[in-house]
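Enquirer: Here's my sequence, what's the structure:
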Amino acid sequence: DLCLEWFAGAATVGITAGTSTPDALIDSVERAIREMTAHPLEGSSHPDNSFELNAA
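Expert: Here you go, the predicted model:
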């Protein structure tokens, strides 16, 4: 579960995962964070996914 409060004031979010973590799971976490923070999904590339969050 993700909580919006975890991302309050954040400018960048990093997502880490083990090698056995399915790409679909990593993508779903990224998508959920982007939706929670109203940040548009602009594609991703593994293994380095990072994106900027607009300050509220």
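Enquirer: from here on, contacts and neighbour counts on C-alpha atoms
Expert: OK.
Enquirer: Regarding residue 24, what is its secondary structure?
Expert: On the three-state scheme (DSSP: H, G, I helix; E, B strand; the rest coil), residue 24 is labelled helix.
Enquirer: please give me the structure for this one as well, since I'd like to look at both together:
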Amino acid sequence: MGRLGPMELVLILAIALIIFGPAKLPEIGKSLGDAFGNFKKQANKVTEEIKIDMSDNGEEKKS
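Expert: Below you'll find the predicted structure:
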């Protein structure tokens, strides 16, 4: 699968504009941005919890 070039992005945006209309696109963009932001926060939280658990396990083995 190749990369998306500028023409492909323009085509995707044009189709989205036709399907959803100009009034709905900002709402959809905001919702997607919020969803990605929340996903990233939760992923970072899980990563930190795993790091803490791994460091706790390492300390118990040394004792």
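Enquirer: Let me see the TM-score of these two.
Expert: TM-score for the superposed chains, counting by TM-score structural alignment, normalised by the length of structure 1: 0.35, backed by 26 aligned residues with a C-alpha RMSD of 2.7 Å.
Enquirer: So what's the gap between the lengthiest helix in structure 2 and the chain middle?
Expert: For structure 2, the longest helix by residue count, based on DSSP state H, is helix 25-62. The chain centroid and the centroid of helix 25-62 of structure 2 are separated by 11 Å, computed with C-alpha atoms, centre = their mean, to the nearest Å.
Enquirer: In terms of secondary structure, what does it contact?
Expert: Using 3 or more C-alpha pairs under 8 Å, 6 or more residues apart in numbering; DSSP states H and E, no helix or strand is in contact with helix 25-62 of structure 2.
Enquirer: May I see the buried residues of it?
Expert: By 16 or more other C-alpha atoms under 10 Å, helix 25-62 of structure 2 has no buried positions at all.
Enquirer: Okay, residue 34 of structure 1 and residue 23 of structure 1: tell me how far apart.
Expert: Note on residue 34 of structure 1: its distance to residue 23 of structure 1, by C-alpha to C-alpha, to the nearest Å, is 16 Å.
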